[in-house]
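K.L.:
Coordinates only, no sequence provided:
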């Protein structure tokens, strides 16, 4: 008797062939090399707990396994990119499939950080965010209208730094917040004392660092999202409640203020007022505008503070660099005015100091992971769909093939001279890659450069002294967070001379 297969038999056989072919496809190519893992948990016990330990460990693994590394934890694939060329090959040349963000149960779904741009998935709303940011400051030409704002607040910063040298971080945050909140909401920050919007945004950014730097069990076991607070091991739910409230306030407080002013007819032209004034604003679009505005401040304030604080630390530790940069400013600008962005093309050494500030201590050494949207093959390695792709900016910025003696703060590496070709511009790596590059890059670039040039024109940063007159050398320690900051250190900040002090006092009163 001849066997005649039924439709069920045919379907089952086809399913087996399909499953087998998928398994064979994945087994045909290896994952990128990496440390061997254990059954079930993979490399979960090998991955350090803090961000600083992670970028250092990933950089160490580069010596053992190469520029692209694969690790796994509880079934989640991680691919670490330790080389700038590999990062560009994948995150820029193949950006169509490498531009998503991973679904992060704790930070994203529960605490709500998947609503602003930083952790938003690659969808139509993300693209709308990017389009609106490009119109605002996507080109240097668009940014030029804000130059007077940058100059006013840069001058005020100089006065604050000499008045409160023990509160450098707070003074930098107030300056960055004043600029970005004015652009986004037309909001004027309180110039003395605390400001409610600055305070809540600072709280929100600190909490985001905690969310991204810590290891949360719910990220490895997403089913825990649904357990009640009283359930054993669900104490994270209390953190969720507090952190989500902070983020909601961070988005709603300035947005409500500008809407009220618009109703009263007293609103200044800004990002939110111009967006809300369009004729086709639906509730859905208003929601998008609110989170786009939140993204402007959330993405820019902390990063510019980090860069400026690193500059101040580097000048304190490298007085020869400071003196050389000051001499260039004096020769080009003179001593009777502050530098402006129009002076930038004529100050190559100041430009080099700025670039070395970005490279020497990257603002976000591990960036935010990308998520691969489909299987990919690179150099005969399989990178599986859903893998978290992590650009190790720290490793790239300290790669001796691109930067000679990388741990030395040396602006000369970026200065062209006979027989010396400038080393790789850190702009190519520190602001991210592909469609996830920081949309506020031009804003951060302009404001940080200007504040560096102004500081060099009128201030001296030097080591503090103890009661016996001995210099106190800063240890150069940094916070262990997604966006790093120098740990507060004692220093002396003084006007360069009487002429500089007069210029500072005149600038303090500008509006």
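P.N.:
Arrived safely, thanks for sending. No experiment lies behind these values; they were computed from the predicted model shown.
K.L.:
C-alpha from now on. contacts and neighbour counts both.
P.N.:
OK.
K.L.:
Which strands and helices lie in contact with the helix or strand harbouring residue 8?
P.N.:
Secondary structure assigned from DSSP states H and E places residue 8 in helix 7-28. If you count contacts as 3 or more C-alpha pairs under 8 Å, 6 or more residues apart in numbering; DSSP states H and E, helix 7-28 packs onto no helix or strand.
K.L.:
Please enumerate the strands of the stretch 351-500 of the chain.
P.N.:
370-371, 376-378, 381-383, 388-391, 459-465, 471-472, 491-495 (DSSP state E, counting those that start in this stretch).
K.L.:
Using TSV, lay out those together with mean neighbour count and distance to residue 358.
P.N.:
Converted to TSV, these look like this (neighbours: other C-alpha atoms under 10 Å; distance: least, C-alpha to C-alpha, whole Å):
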stretch	mean neighbour count	distance to residue 358
strand 370-371	26	22
strand 376-378	14	29
strand 381-383	20	30
strand 388-391	26	16
strand 459-465	20	18
strand 471-472	14	25
strand 491-495	20	21
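K.L.:
take a look at this one as well, against the first:
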């Protein structure tokens, strides 16, 4: 066989050009494209991936904004991350252009863990809108301030009594209390014991999800597609993703079965699951498979676990700042004396308590990095390109620490000019007056924000868990009644709410 020289030359030229093209493409992989917001220098292939695996990423978001601007970009492989450490940018993009900024990133680990059955991470489609509508309707202020308000106050009274009896178990008491109120609201069932199903199920579910989705614990396969070639059996993250779906789904399927069993015995109650099973509240397209169970379960996770974390954080800062306790006690005493436990109806007359809540959420938000959004089409902002598919970060911690010169100092006094609830500031066009971003922004703002708002020992205030939801690591604190009269009032109130709570057991 004879090979002509011309054919040989063309073949080698084609191969050489192919190799050059592949090398150029590879070297451009991870580079910051033209018109993107500025950001840290990139390296070939990895881009800025080496920077986002840092332990304190939420703090780096603030550092980078000081260096590259309030709106900047990070390149992770082929992916683009846009960080909005700007109140104005959050308002202009996430709030005003929410139609294209309300989706979640296309992340394989999240997709395998959530299976599009968790309202927090669902696609912003018709099913998600239905779930948001039902949630907003059931958790409306008129309902929360009515019958549910009495239940909340009864559980708070029970918590106060538990802290009197065994203060050393304050974490268990907080967990039971927040789980119990959530379970009554959503399932019509009270958590009577620390180790019962209605007290522990939600935390077991969230532990499985946290194990699966903690940042840095799985490979970024969307940004580096080559990782998708790794067999699932070789990838521990795949096992955690499977457990992150199967464990919560099993728990919430069991929860639905328990409600159905109660109802079959003629015991129908006022709860979201009862309303959905009755048909008095419609959730079209969700009454098959595991969708209904996971919808209500996701609300339980959002209501109980995050509230418990917030309460532990608030107690930690109060324990380390006695002067704040003194101001709070004086305000409560002036309104209630020693004969009454304050309720949500007293909110407007307890402005400093409101300041304490806001400051705790600002200085240590539950999700310090924020939960990412995704832009679904190319969009321009002040001459900068926000490309289709970009991950958009609303950095809760950085936003709360960039407005004040003494941002690392715990000081509720900074909120004395913010007398309203967080929902009022989130809905306002006066974005510069936003109190904090712990509940997110835009259409993806926490659906339970209305529910969340109603609610000297050496302690390391920097010791927080490294997980998707970041609460304080275990610490010790001492609870001391201020007088015997206060103890008597708590015991009396417990007797008064006993019958109310018993009907939910």
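P.N.:
Looks like it came in fine. Fair warning: this is a prediction, and the values are worked out from it, not measured in the lab.
K.L.:
TM-score for this pair?
P.N.:
Here the TM-score for the pair of chains, by TM-score structural alignment, normalised by the length of structure 2, is 0.83; 450 aligned residues with a C-alpha RMSD of 2.5 Å.
K.L.:
Compare the strands of the stretch 351-500 of structure 1 and give me the one nearest residue 353 of structure 1.
P.N.:
Taking C-alpha to C-alpha, strand 459-465 is the member of the strands of the stretch 351-500 of structure 1 nearest to residue 353 of structure 1, at 14.5 Å.
K.L.:
what angle separates that closest one from strand 491-495?
P.N.:
Interaxial angle, strand 459-465 of structure 1 versus strand 491-495 (axes from the mean of the first three to the mean of the last three C-alpha atoms, to 10 degrees): 150 degrees.
K.L.:
can you list the residues that contact strand 459-465 of structure 1?
P.N.:
158, 312, 315-317, 319, 471-474, 490-496, 500 (C-alpha atoms under 8 Å, 6 or more residues apart in numbering).
K.L.:
same thing but 7 Å
P.N.:
With C-alpha atoms under 7 Å, 6 or more residues apart in numbering as the test, strand 459-465 of structure 1 has contacts from 312, 315-316, 471-473, 490-496.
K.L.:
Pick the one among these closest to residue 386 of structure 1.
P.N.:
residue 312 (40.2 Å).
K.L.:
Over to the closest one. Which of the three states is it?
P.N.:
State at residue 312 of structure 1, reduced to three classes by DSSP: H, G, I helix; E, B strand; the rest coil: helix.
K.L.:
Pull the contacting residues for it.
P.N.:
Per C-alpha under 7 Å, 6+ apart, neighbours of residue 312 of structure 1: residue 461.
K.L.:
Against residue 137 of structure 2, how distant is the aligned partner of it in structure 2?
P.N.:
In structure 2, the residue matched to residue 312 of structure 1 (TM-score structural alignment) is residue 315. Using C-alpha to C-alpha, to the nearest Å, residue 315 of structure 2 is found at 31 Å from residue 137 of structure 2.
K.L.:
Ok, residue 121 of structure 2 next?
P.N.:
20 Å.
K.L.:
more crowded one of these two?
P.N.:
Neighbours were counted for residue 121 of structure 2 and for residue 137 using other C-alpha atoms under 10 Å; residue 121 has more, 20 against 13.
K.L.:
burial measure for residue 35 of structure 1, as a count.
P.N.:
15.
K.L.:
Show me what it lines up with in structure 2.
P.N.:
That one, residue 35 of structure 1, aligns with residue 40 by TM-score structural alignment.
K.L.:
got the contact list for that match?
P.N.:
Counting by C-alpha under 7 Å, 6+ apart, residue 40 of structure 2 touches residue 74.
K.L.:
so when I look at it, I'm seeing a strand, right?
P.N.:
No - under three-state DSSP, residue 40 of structure 2 falls outside any strand and is assigned coil.
K.L.:
I'd like to know how far it sits from residue 77 of structure 2.
P.N.:
Counting by C-alpha to C-alpha - residue 40 of structure 2 and residue 77 of structure 2 are separated by 14 Å.
K.L.:
got it, and residue 398 of structure 2?
P.N.:
From residue 398 of structure 2 to residue 77 of structure 2 the distance is 24 Å (C-alpha to C-alpha).
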